Every structure is written in C-alpha cells, then in structure tokens.
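Novice: coords please:
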Amino acid sequence: MRASDVVLRHLEAQLEDGTLVVGMRLPGERTLAEQLGVSRGSVREALQVLEAMGVLRRAVGSGQDAGAVLVAEPSAPLDSALRLHVATRAFDVQQVVETRMLLESWAVGRAATTGGSLDAARALLADMDDPDLDVRDFLRLDARFHVELAALSGNALVALIMTSIRGSIEAYVQRSVPRVTDWPDLLAKLRREHHAVLDAVAAGDVAGASATVVRHIAEFYERSGLQQPESRGGG
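Specialist: Next up, the predicted model:
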C-alpha cells in the first residue's frame, strides 16, 4: 500500500468511527506524518486527493483559518469526473442515457409519493413554453427541469448523480441542435411530455410518471441522433 493510501485509510476510519466529523480541522502535516510513520510528502499527496474529492478545504498561511478543514462538497468533483470520463469515451453516451432512464424512472415515481412542492418545476415548464425561446436555451431549461424532478424524489444522492449525468452529456445534447431538422415539431412534443410527466407526479401516478419519463428520454435521444456512435476525429 502506498504511503499516501495509509493516510487516506486512516482518515476514512476516523470519519467512520466519529473521531473526525465535517467542520473539524485536521492535525498539521507534520503531526499526521509522525502519527502514521510516513513522510510529509505522502500526507500532502493524500490531502490533495481529498481536496479534489470535495472532502477537504485547505487554506494556506497561519492563524485561525489556516490548515485543512473537513467538508462535504461532492457535487463539483463528481460532475467533473463524469464529464471527463464521458469525454474520453470511458462511458459512451448510450450507457449514460440508460443510467439516466433508470434513475429518473425511479425518481419521478418516488416524487409522485412525496407530495413535495411542484412550483419550481412548473415555473421551468412555463419558461420552456415560451414560443420564442431559442432551442439552446430550451435545452438548458430542460436539463434544469429534469434535475428538479430528481430532487423532488427527496433523495439527495440521486439528485446529485442526476445533476452530474446531465452535466456530462450537456455538450452532446447541444451538439444535437444542427442534426435535428424539425425542431418546432420536436419542441412541441417535448413540451407535451414534460407536462405529462409533471401531471402524473402531481396526480400521484407512480407507474404513469415512470413510464412517461422513460419514453420521453428514449425518444429524444433517438430523434436527436445521439444514440449513433460519433467519430473520434471530430466533425
């Protein structure tokens, strides 16, 4: 095991047993190095990993605000990691879309049982219903609408993953704009389906909401051409 992994395992164990909690300041690099019998460089490497993961925030200098503080900010690291892996083709778009359908079908079904406020989702639909809205702006609002649906499930992790998934395929979705020749018809279809999903959620129709959102996602990606493999050479 690498020395930096020793540090990571030590801190993970202390988080699990409650010795460390979010908001606490870690001991200094020298203290951690002496406690664990590793070099300060290994401690520094481990802290850099934790900072990149959104588990740690470090401030340089001296005084009360200096040092490393434990935080819980997973959104940006997860979003960045997934976007990069999609960009490198570690996950192709089809796999990401299938994962999205799996998560969203569960999320809207759960949202139909929670009784949460639908005001934010309805406001997004109202914005998308503007007939003069640019296609690219519509797609950005569309992404926010689906993330809002995931949040209505009440499951923060599902909402976070959905945010990351939408961010990871944003470039591909925007790239679909010139491929589609019948945007007026497609936008009208998407608007109807958005309202149908939200109406099913409002009515407490678990099966209807889940089936409608799966069909909505699958048909959009089919019509946009995103299910077709893309050349690695660009264009």
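
Novice: please count neighbours and contacts with C-alpha atoms only from this point.
Specialist: Noted.

Novice: measure the spatially most central residue of the chain to A81 for me?
Specialist: For the chain, the residue nearest the mean C-alpha position is S164 (2.0 Å; C-alpha atoms, centre = their mean). Between S164 and A81 the computed distance is 9 Å (C-alpha to C-alpha, to the nearest Å).

Novice: picking up where we left off before, now the residue nearest to the centre of the chain. Nearest residue, chain neighbours left out?
Specialist: Of all residues not flanking S164 in the chain, D79 sits nearest, at 4.3 Å (C-alpha to C-alpha, 6 or more residues apart in numbering).

Novice: output the contacting helices and strands for the strand or helix carrying that neighbour.
Specialist: Assigned by DSSP states H and E, D79 belongs to helix 75-87. Secondary-structure packing of helix 75-87 (3 or more C-alpha pairs under 8 Å, 6 or more residues apart in numbering; DSSP states H and E): helix 156-168.

Novice: what sits up against the helix it packs on?
Specialist: 75, 78-80, 82-84, 86, 96, 100, 103-104, 107, 143, 147-148, 150-151, 153 (C-alpha atoms under 8 Å, 6 or more residues apart in numbering).

Novice: let's see this one next, to set against the first:
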Amino acid sequence: MTSESPSSDLTTASHPRAWEQVLNTVEAMMVSGELLPGQRLPGERTLAADLGVGRSSVREALRVMEALGLLKAQTGSGPNAGAMIVSRPTGGMTMLMRMQVAAHGFPVSDVVQTRLVLESEVMRTLAQTPSADLTTAVEMLDSMDEPTLTADEFLVLDAQFHVAMADAAGNQVIAAMMAGLRASIESYVVAGVDVAAWPGTCTRLRHEHRGLVDAVAKGDAPLAQNRIVAHIRGYYEGVRTDS
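Specialist: Just a heads-up that it's a prediction; the model follows:
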C-alpha cells in the first residue's frame, strides 16, 4: 500500500473540482459586473463549453447556487427560461443558520444574543437617520393589528417587521443576517408559544413594536436601543434558549 505525498495533497487542494470551477467563474462574473442581479446565466451547454467541463458539473454548480438562494431557475424554453441571478440572496445564510442550530452548532442563546447586538445597531442607526423610510415596517405593524391572526401568522409578520427595520437602516448584510437568525430559531419560538397567554402576549408585542417606531421617530437612539433589548429579551422569556 502506498501513501500519498504532501505534494499530491497540495496539488489536489490547488485544483478545485469541476463544479467548484463553475462556481468560481460565476462569482468572478458577478464581482466584475459582467453578471448583474436580474440577468440570466449562459445556458448549460455554453458554460460547459466555455469552461471545458461536463454539463453534469454545470448542473451540479447551479443546484448548489440555487440552494444557496443565489439563483432562481426556470425550466422550459424561451426568454424566461434558464437560471437568473437573484438580487437579494439570503437563502444560503438562512439555511446555514437553521442547519447549525438544528445540529447544535449554534446554541439558541447565542443566536438571541447576536440578535440583540445587530438590532441594537439597527435602532441606533434609524434613530440617527431622520430620512429613514419606515413605511414598510409600519405596514407590517398595521397588518399585525388584525385581531383574527393566528400566532403563527402574527410571528411571520413580526419577523418581517424586524427585517424591514433593518432594511430601512440601509445595511443589507445585517438585514440578511437577521432574516437568517430569526428563521434559524423559528421552530423554537413557535413551540414556546403559550396558547393560553397568547392574547396578552400579542397585545404586549404590538405595543412594544409601536414603541420602537416611536423612539426612532423621536430620534432618541438610547431609548430605541433600550426598547429593542427589552423587547427581544422579553420575547424569548419562557422559551428555552440553551442547547
């Protein structure tokens, strides 16, 4: 039996697999501006020929990119067929965080603490930005006032409200991370809902959400930050946050 030398390991590491080569090429095209959000990738046959790889490698790379939320694939033929670059890819981050929490790689308590850090910064930024557009966030609040909403429906709108606030703050990375963080522990949140106490909890959350918007409108950053910390901590009170 022979053993591989260190140099052979280095050679293997320096030469990516065929599907990784496709990923690297698409990434370079996006960085250079050759591919922009909303544009479609060249067809499988063209990519395979240009890169000197098999079509199966192209398909594998496209499946990875679709799973990561970078592409939206359309089957069939015609101008709307093929794979299109998604303008705001957050699926990959969400999937990663969900898997990490499920595998106990990310303790739920750590996820909650990270939310506190990120959303405190969001509220500080919003309170110091008089031109911030909170229209979408307020629309979410108005939707949450509907008395017939189930707990699940309310929590979906709740998550959209928090992401809308991050969007208004103008940091897309924070917005994407927040969406992933919230989705990663969604099942824990839903499972932790006390059905008997939900009407009171729902009323409290509505009041706290309005208080967040009010603090931002006043331009009071310390108040906005204090309120978001109290809101998030209160939100997870009673829900098990350790893995």
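
Novice: residue in the second structure matching the residue nearest to S164 of the first structure?
Specialist: Matched by TM-score structural alignment, D79 of the first structure corresponds to T94 in the second structure.

Novice: so who does that match touch?
Specialist: 177, 179-181, 183-184.

Novice: out of these, which is nearest to T148 of the second structure?
Specialist: Of all the contacts of T94 of the second structure, A183 has the smallest distance to T148 of the second structure: 23.4 Å, by C-alpha to C-alpha.

Novice: from the contact counts, what lies against the strand or helix carrying A168 of the second structure?
Specialist: For A168 of the second structure, the host element (DSSP H and E) is helix 151-169. Secondary structure elements in contact with helix 151-169 of the second structure, counted by 3+ C-alpha pairs under 8 Å, 6+ apart, are helix 108-127, helix 135-144, helix 172-184.

Novice: mean shift between it and the first structure?
Specialist: For helix 151-169 of the second structure, the mean distance to aligned residues of the first structure following superposition is 3.3 Å (mean C-alpha distance after the TM-score superposition for the first structure).

Novice: okay, the angle between that helix and helix 108-127?
Specialist: Relative orientation of helix 151-169 of the second structure and helix 108-127, computed by axes from the mean of the first three to the mean of the last three C-alpha atoms, to 10 degrees: 50 degrees.

Novice: and R25 of the first structure, how many neighbours?
Specialist: Counted by other C-alpha atoms under 10 Å, the residues lying close to R25 of the first structure total 18.

Novice: shouldn't it be in contact with D65?
Specialist: No - with contact defined as C-alpha atoms under 8 Å, R25 of the first structure does not reach D65; the gap is 9.4 Å.

Novice: could you find the counterpart of Q227 of the first structure in the second structure?
Specialist: Checking TM-score structural alignment: Q227 of the first structure goes with T241.

Novice: list the contacts of its match.
Specialist: 107-109, 112 are the contacts of T241 of the second structure under C-alpha under 8 Å, 6+ apart.

Novice: just V64 of the second structure next, same as before
Specialist: Here V64 of the second structure is in contact with no residue (C-alpha under 8 Å, 6+ apart).

Novice: same check on S87 of the second structure?
Specialist: By C-alpha under 8 Å, 6+ apart, the contact list for S87 of the second structure reads 37-38.

Novice: please name the residues that touch the nearest residue to L41 of the second structure once chain neighbours are set aside.
Specialist: Distances taken as C-alpha to C-alpha, 6+ apart put A83 closest to L41 of the second structure, at 5.6 Å, once the chain neighbours are dropped. Residues near A83 of the second structure by C-alpha under 8 Å, 6+ apart: 40-41, 62, 71-74.

Novice: now do L84 of the first structure
Specialist: L84 of the first structure is in contact with S168, counting by C-alpha under 8 Å, 6+ apart.

Novice: ok, it to G67 of the first structure distance?
Specialist: When L84 of the first structure is compared with G67 of the first structure (using C-alpha to C-alpha), they lie 30 Å apart.

Novice: the helix holding A168 of the second structure vs helix 135-144, what angle?
Specialist: Helix 151-169 of the second structure and helix 135-144 meet at an angle of 160 degrees, taking the same axes, to 10 degrees as the criterion.
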